[in-house]
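>>> my questions are about this predicted structure, shown below with the sequence.
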Amino acid sequence: MPKTLPNGQSPCTWSTMRFKWRPMSKLILIGIGPDGPTQAGQTALQKVSCVVTAARHKDLISNLPCEILPISPLSEALSKIETRLTLGDVAVLASGDPLFFGIGRSLSTRFGAERLTIHPAISSMQLAFSQLKEPWDDAIFMSLHGRVKPSLAAADQMITSASPREQYADQDLFPALMTQRPLFLFTDPHQRPEIIAAGINRQMETIGLNDSDCRIMVAEELGSDNERITHGTPKSIATQRFSDLNVMIIRLTAPASPTTKFLFGLKETEIAHSRGLITKDEVRSAILHRLRLPQTGVFWDIGAGSGSISIEAARLCPGLTVFAIERNTDQQQNIAINRQKFRLANLHLIPGQAPDPLTELPDPDRVFIGGSGGQLPAIVTIASTRLKAHGIIIASAVTKNTRDTAPRIFHQHGLHVDISTITISREIYPPQANGPLSLNPITIITGSK
């Protein structure tokens, strides 16, 4: 082998090569419990070149000979962590278990799970349930921290000023409560316990529940010298003020609705209605099948009548926000009665003649037009324009005019249209003297976006 290459340079061999190799710096995520970090976390802190922390944890690391950076605002902190990782290991301090509604998700997404080392501590959830002395293996966990949309938490602020479009944009707490499982809730300085409690109380009143049917525990500054535990009902919690650092456990104690033993299939006789004006059982099932309801989202039931379609939809999909738009005062009363009977917190009555009330509602995923009051073209214009991608609009037709008009209007607004007509004959056994009961045929017009 030649000692030199044609250009005069020495050949590269393993004996002459030199590597300056540095292992990839670690990002160490350390949970802080009531007694500070765990022993493993304390050991890890001794070896880092930089610590990122919230102000409330700074006293725990004041004696460390390393750079200390604030964790807020988070976007800036993430950029600084990326820079500091080129110089050595970086520690991030977070309350409790950083992977439980914590910063762990953001760090894993940004830097990769393979770079993380995690030392969790006992979480606020564990501390709170230990104070309540109840198991938490069946609990539902939710966080309002940093939410932009209004939620049930802001209900008392919105009740007189907000439009339905704003008021119901993100109401997902009450359907969770209706499961009768404990709800563990992270709050923030804007979504405070007293605001949340006021919203829950308002929702309970609309479906006929009493204040005593719900129990709330607010746990403030858990594990600190300022720890405070408050128990109460929604009304009592709504009158108090709490520290910004808190969590809540909420549980509905009311007995279940009498129809919770089955999910679908209410009979006409079980639904309050007037003068026989109700979507018949067989037709209702076909309409709901055609609607292909999403688990969450927004459903407009226009010309809702007694609310039979809304009721079945709200029961089938507790996470779906259902708006029953109805102009007739007698039918509005029926909807209110049915809403209370079946305890449907996700069903909202909107009085008025469509299309006028539609402008104030959030954009729909599904629309059913059971009655139009002669306003079908205007209703379809608004509904099809506002309808979300892949949404569905259905109209039911009894008269020839609606059967002829609805498909044409749907098509003009760019919807894919199909039509089905249902003829119903009812009889019982043994046969009766008057024979089978034949009902008027109903045409179902489906428009898909």
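Done, it's in.
>>> please make it C-alpha for all contacts and neighbour counts, starting now.
Will do.
>>> so which helix or strand takes in residue 200?
Secondary structure here is read from DSSP states H and E; on that basis residue 200 sits in helix 193-206.
>>> which strands or helices does that helix pack on?
For helix 193-206, the packing partners by 3 or more CA pairs under 8 Å, 6 or more residues apart in numbering; DSSP states H and E come out as helix 155-158, helix 234-238.
>>> could you pull out the buried residues of the first one?
Using 16 or more other CA atoms under 10 Å as the burial criterion, the residues of helix 155-158 that qualify are 155, 156, 158.
>>> same deal with the last one?
For helix 234-238, the buried set under the neighbour-count rule, 16+ other CA under 10 Å, comprises 234, 235, 237, 238.
>>> list the helices and strands that helix packs on?
Contact partners of helix 234-238 among helices and strands, from 3+ CA pairs under 8 Å, 6+ apart: helix 193-206, strand 214-220.
>>> hmm, back to that, go through the buried residues of helix 155-158 and say which is closest to residue 318.
For the buried residues of helix 155-158, the closest approach to residue 318 (CA to CA) belongs to residue 155, at 18.7 Å.
>>> list the contacts of the closest one.
By CA atoms under 8 Å, 6 or more residues apart in numbering, the contact list for residue 155 reads 167, 195, 196, 198, 199, 202.
>>> try it against this one:
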Amino acid sequence: MSPAPPAPAAPEPLCVVGIGADGWDGLPAASQEALRTAEVLIGGARQLALLPAHVPGERVPWPSPLRPAVPGLLAAHAGRRVCVLASGDPMFYGIGRTLTEVLAEQEAREAREAPEEQETGGAVAPDGHRPPATRPRLRVLPHPSAVSHACARLGWPVEDTEVVTLVGRPTDNLARALYDGHRLLVLSAGAGTPAEVAALLRARGFGPTRMRVLEQLGGERERMVRGVAADWDAPPTDPLNVIALDCVRAPGTPALATVPGLPDTAYEHDGQLTKRHVRAATLAALAPAPGELLWDIGGGSGSIAIEWLRAHRGCRAVSVERDPVRAERIGRNAGALGVPALRVVPGAAPAALAGLPTPDAVFVGGGLTAPGLLAACWEALPPGGRIVANTVTLESEALLTEWYRRHGGDLIRLAVSHAVPVGGFTGWRQAMPVTQWAAVKPAAGQQP
């Protein structure tokens, strides 16, 4: 019996080196050695310029847009010792995440395209382990992040400081994190970001907020620019900056809570709005969790999807609305309340649901009697997925009662009354009661 062929050697790991404004001299020995011995150096123009001339590798600047170019760039230099430069900590809003995702996608694609035996040539070591994969591993050599530097300068505990990045993201993302007395660090997209942040703070009623712009952290040209958002007039700063905010809400600005049930006045609407108390109960039944996707069908003003997204920055949502005017309004509400990533799909369900990614939860706030709508939503849900439907009409209530009979869950009626003047006294005015059905889809073979 002939011996098994030798296992192929593991490829050189793809190395990612974090570098700060202090450049080459601020790098530890391991990072300098990785850069000195690399055959190819990939990075932004600013980062590559920080390397001294005696670092011999071929210098390749990132193209724009960056993300789509990464697989091809790595493939073009396969088999060579490649070192990627990153600002600060590559795994903190940096290129490290992108590279990790690209390598994982390559591995998954290889696994789909070839059986395991073909990937390894059928060779199995005596201990039962297979040879190393042919794709490169990732070796990350971090540098102190801008956040670490900023907190050190400000005396802020890192664990108590929220970070919002505006690099490649809308400035509206910041609105979700604005609370009186809250400390924020904003990762800036460039020299003009401080002025954009100041304008957003004024527009959202946080003009008294103290701003400090920290430039070139850790470098010889480090400096801090101070001011208040209400009268911020500093010229464009160094592009490499972080913005520190001590949030102060202006008198008269409504306070927005971190929990569902924002005031109805927080939304622009035409009356098609799930009202505050019913909204809070609906979000409780939907139970948003990090990373999960919601379908909000019959979005109206977008309140359910918006407050789902505000529950955690990892939450995702799609709002389906057939009225184009309302669809545009949903987008404006999402931006104003700090979740501009809400995807708005104009169109009528169930037809508009075709091609949407699989939801973890579905809310039906309108159009319940559309033929096949509930069936399409139920079919789209994976086992363990949640569905919640609200209605105020007898016809839709009868439909929900039938689905409750077939699939179980909870069928409840929500009634809210508000105190109003009655002559010289006070009485109760009841809003239309809302019937709500909420259910969890069981696994195949399980009883509801």
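Thanks, I have the structure now. Since this is a predicted model, take the numbers as computed values, not measurements.
>>> and the contacts of residue 155 of the first structure as CSV, adding distance to residue 54 of the first structure and neighbour count?
Compiled in CSV, the contacts of residue 155 of the first structure are given as follows (distance: CA to CA, whole Å; neighbours: other CA atoms under 10 Å):
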residue, distance to residue 54 of the first structure, neighbour count
167, 33, 22
195, 26, 23
196, 26, 22
198, 30, 23
199, 31, 26
202, 36, 18
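>>> and stretch 401-416 of the second structure, end to end?
Distances were taken as CA to CA, to the nearest Å; on that basis the terminal residues of stretch 401-416 of the second structure are 21 Å apart.
>>> tell me the counterpart of residue 30 of the first structure in the second structure.
By TM-score structural alignment, residue 30 of the first structure lines up with residue 17 in the second structure.
>>> mind checking the SS state of the closest residue in space to residue 443 of the first structure that isn't next to it in sequence?
The shortest distance from residue 443 of the first structure to any residue that is not its chain neighbour, by CA to CA, 6 or more residues apart in numbering, is 4.1 Å, and that residue is residue 421. Secondary structure assignment for residue 421 of the first structure (DSSP: H, G, I helix; E, B strand; the rest coil): strand.
>>> okay, now residue 421 of the first structure: neighbour count?
Burial of residue 421 of the first structure, expressed as a neighbour count using other CA atoms under 10 Å, amounts to 14.
>>> is it in contact with residue 444, as I believe?
Yes: counting by CA atoms under 8 Å, residue 421 of the first structure sits close enough to residue 444 to count as a contact (6.1 Å).
>>> identify the residue spatially nearest to the alignment partner in the second structure of residue 60 of the first structure, adjacent ones excluded.
Using TM-score structural alignment as the criterion, residue 60 of the first structure maps onto residue 51 of the second structure. Here the nearest residue to residue 51 of the second structure in space, its sequence neighbours aside, is residue 24; by CA to CA, 6+ apart that works out to 6.0 Å.
>>> my guess is that neighbour contacts residue 32. True?
Yes: under the contact definition of CA under 8 Å, residue 24 of the second structure touches residue 32, with a separation of 7.4 Å.
>>> what are the boundaries of the helices in the second structure?
29-36, 45-49, 66-76, 95-113, 116-120, 146-154, 193-203, 276-286, 303-311, 324-336, 373-380, 394-407 (DSSP state H).
>>> which of the ones you listed sits most buried?
Across these, averaging neighbours per residue (mean count of other CA atoms under 10 Å) puts helix 303-311 on top, at a mean of 27.
>>> residues making contact with it?
By CA under 8 Å, 6+ apart, the surrounding residues in contact with helix 303-311 of the second structure are 176, 258-261, 267, 273-274, 279, 282-283, 288-289, 294-296, 299, 315-319, 333-334, 337-339, 342.
>>> quick one: buried ones out of the residues you listed?
176, 260-261, 267, 273-274, 279, 282-283, 288-289, 294-296, 299, 315-319, 333-334, 337-339, 342.
>>> which members of the residues you listed are positioned in strands?
Of these, the ones assigned to strands by DSSP state E are 294, 295, 296, 316, 317, 318, 319.
>>> what's the nearest residue to the most centrally placed residue in the first structure if we skip its chain neighbours?
If you average the C-alpha coordinates of the first structure and look for the closest C-alpha using CA atoms, centre = their mean, you land on residue 172, 4.3 Å from that point. Counting by CA to CA, 6+ apart, the nearest residue to residue 172 of the first structure once its immediate chain neighbours are dropped is residue 319, at 6.5 Å.
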